[in-house]
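Enquirer: sequence plus the predicted model coming up.
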Amino acid sequence: MRPEGRAEQRPDNRPHLRMAPSASSASPSASAGGGRWRALLASRAWRWVGGLLMGAVALFIVWLLVRQGMRVDWPAVWRALKELPPATLALGAALAWASHLAYGCFDLFGRHVVRHDVSAARTMAITLIAYPFTLNLGSLIGGVSVRYRLYSRQGLEVGQIAQVVVLSIVTNWVGYFLLACAVFWHWTPQLPEGWQIGAQQLRWLGVALAAVSVLYVLLCARRGGRPFTLRGRTLPLPTWRVALLQLALSSLNWSLMGGAVWALAQGRVPYPAALAMVLLGAVAGLVSRIPAGLGVLEAVGTAVLSAYLPVSQALAVVLAFRALYYLAPLALAALALLATELLWRRRAPPPATQQRSGQPATSP
């Protein structure tokens, strides 16, 4: 019987960290409770409840869009969109895609720390496919479901996939926290109507966020690359040098997003305002739980940018950013996922062959 958190040794002499099981996993009462939950989730009543909840969310989104849309001069927005020069759109698209490429490296930190066998190129490809789904459909679909499907076909276990996803999430937010501190301390954005927070409060909020990033680096330095265990769950940590790389790459990713907005505004908006729009829009969309921050990003972006641009032009910039950063990558990611599915089904051995060999099929 292995002690919790112990690293097993693979045939290739590479350590493999197992997720430590919780003490309740083997108890009969926990098993009975899990069985009841599975039965509830599989019941017809739960499906009806889930459908009604999703319908309520959809109706809320429609109401929000209609409410926001009635306040907008759409002919002026359309004119502002058509007036965006092709060179401006090209620069905005280049910065947006550069941000996606930077995010595509996030799972490489998980590959380095977890030490799984998926190549760096395939790890980046999986991240680039999953990220647009995360942006547009939420972290549960993009960050978990798509990654799980693609990684599991490469032979990774559930625990390894979870560790990679958690490290990617940590990478994303540690850089966000540092940039938020820098932006909010030196420059106060124009906030949307109804946001009850002052300039000084925003500055100290940025300091508190930056402290989280600093504490993360200190934790990595203290652990020296050893895994961190909390409530029976083991999370591998990088060394402090790798943690600093996480901070740098995450900050680059968010900075490129702000650069895309600044480029689409044709430089008529200060870069801190463009970056603040991205930072505030991201956290507002996260808190609202609306997929892709639909309507929320537009409201926040218009409020921040309208301090420098007419409302119609500010909204045109935000809509162009959504098209270039959210929708266009989603279309390509959907095609890539479909191609991956077709390729896997074509090359997977037939079920009879798998049963004789006793081995599951893996993606090429």
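Expert: Right, received. Where do you want to start?

Enquirer: make it CA atoms for all contacts and neighbour counts henceforth
Expert: Fine.

Enquirer: what segments of the stretch 201-350 of the chain are strands?
Expert: 228-230, 233-235 (DSSP state E, counting those that start in this stretch).

Enquirer: residue nearest the centroid of this structure?
Expert: The centre of the chain sits closest to residue 134, judged by C-alpha atoms, centre = their mean, with a distance of 5.2 Å.

Enquirer: is it true that that one lies in a strand?
Expert: No. Read with DSSP: H, G, I helix; E, B strand; the rest coil, residue 134 is helix and lies in no strand.

Enquirer: can you tell me the closest non-neighbouring residue to it?
Expert: Spatially, and ignoring its direct neighbours in sequence, residue 134 is nearest to residue 142 (3.8 Å; C-alpha to C-alpha, 6 or more residues apart in numbering).

Enquirer: included below, for side-by-side comparison, is a second structure:
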Amino acid sequence: MKTRTARLAHRRWWPWLRRIAVWAFFGLVAWLLVNQARAIDWQEVFDAMRALPAATLWLAGALAAGSFGTYSTYDLLGRHLTHHPLGARTVMGVTFISYAFNLNLGSLVGGVAFRYRLYSRLGLPNGTITRVLGFSMLTNWLGYLVVAGAAFCFWPLVLPAEWKIGNGGLRILGAVLLLLAAAYFVLCAFASGHVFRLRHYPFKVPSLRMALLQLAMSCLNWALIGGVIWVLLQGAVAYHAVLAVLLVAAVAGVVTHVPAGLGVLEAVFLALLSHEVAQGRLLGVLLVYRGLYYLLPLGMATVAYFVTELRARRWRHATSPKP
């Protein structure tokens, strides 16, 4: 009886505690941003943006395009596993649209809602969509575990003195992330084909070969994203440091549930790299990065979304039984 009462109390209080923690973190980020904004010379920011060479912008844009192209292949793995009939170009188009909206509007709207909307309009059942979506998310975060684990374990950041966690703590965190990734590969090696049920949804363990393909694709994507910011910084900071800060910012954005990580990305970069790069220049680079990696793809995805909706409507009319 006491155990049941404790469980009920936990269910009642845990959501509130989680919300309080999220809002406290969000408040801390907002406070950091306000404090940083007061000290920033905004003219310096705009001058830094205008000073970026055209060749640098083109190279950063090419890396951003490579990242989106890589991410757009994630759902092809789910297509291979589920054997659904949609063509590769259609699947990549849906993934691109979902990813662009995911970055700007959050995972529930972009990554989930848009996939369900578009795939269901194209004739896929919800069960298949769930499997494709779940495997795509697994692919993305598998690469994160390995890239972040390696970065934190072997090239730890120089953290501000007031931070509680030091280089030793980062190395431990990196090792834990690598162990989690290794556990997944062990599972795929020895339990390939086994079906687990996660909250009533079946998960079929992929083969080790598929897991390695997931790893290669996701690691490449994270590496390309870090490359965009590194190129815009024109080598002012070591690549592994830029990548590590990006990985910290990515988790911070997920924890706060802020659409597009708005303000979170900037706060983390300013906190961790402002001792190496002038604040105005760093913020200018991040604003250009947002334009290249967030806003430009969002505009393209908006057009592609309406085109996909139109094609889906035509496909449904063409395949519906005639009276």
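Expert: Yep, that arrived. From a predicted model like this one, the values you see are computed outputs, not experimental measurements.

Enquirer: map the residue nearest to residue 134 of structure 1 onto structure 2.
Expert: Alignment note: residue 142 of structure 1 maps to residue 110 in structure 2; criterion TM-score structural alignment.

Enquirer: correct me, but that match touches residue 102?
Expert: Yes. Counting by C-alpha atoms under 8 Å, residue 102 is a contact partner of residue 110 of structure 2 at 3.7 Å.

Enquirer: what sits up against stretch 86-100 of structure 1?
Expert: Under the criterion C-alpha atoms under 8 Å, 6 or more residues apart in numbering, residues 128, 131, 252-254, 256-257, 259-261, 263-264, 266, 321, 324-325 lie in contact with stretch 86-100 of structure 1.

Enquirer: that one maps to which residues in structure 2?
Expert: Taken onto structure 2 by TM-score structural alignment, stretch 86-100 of structure 1 occupies residues 54-68 there.

Enquirer: superpose on structure 1 and give me the mean offset of that stretch.
Expert: Compared with structure 1 after fitting, stretch 54-68 of structure 2 deviates on average by 0.7 Å (mean C-alpha distance after the TM-score superposition for structure 1).

Enquirer: buried residues in that stretch, which are they?
Expert: For stretch 54-68 of structure 2, burial by neighbour count (16 or more other C-alpha atoms under 10 Å) applies to 57, 60-61, 63-68.

Enquirer: residue 290 of structure 1: neighbour count?
Expert: For residue 290 of structure 1, the tally of surrounding residues (other C-alpha atoms under 10 Å) stands at 19.

Enquirer: mind telling me what it corresponds to in structure 2?
Expert: Using TM-score structural alignment, residue 290 of structure 1 sits opposite residue 258 in structure 2.

Enquirer: and the gap between residue 157 of structure 2 and residue 300 of structure 2?
Expert: 35 Å (C-alpha to C-alpha, to the nearest Å).

Enquirer: grab the longest helix from structure 2 for me.
Expert: Criterion DSSP state H: the longest helix present in structure 2 is helix 2-39.

Enquirer: what about that one, distance to the chain center?
Expert: Distance of helix 2-39 of structure 2 from its chain centroid, counting by C-alpha atoms, centre = their mean, to the nearest Å, is 22 Å.

Enquirer: all helices of the stretch 201-323 of structure 2, in order?
Expert: Assigned by DSSP state H, counting those that start in this stretch, the helices in the stretch 201-323 of structure 2 fall at 208-232, 239-256, 264-273, 279-290, 296-319.
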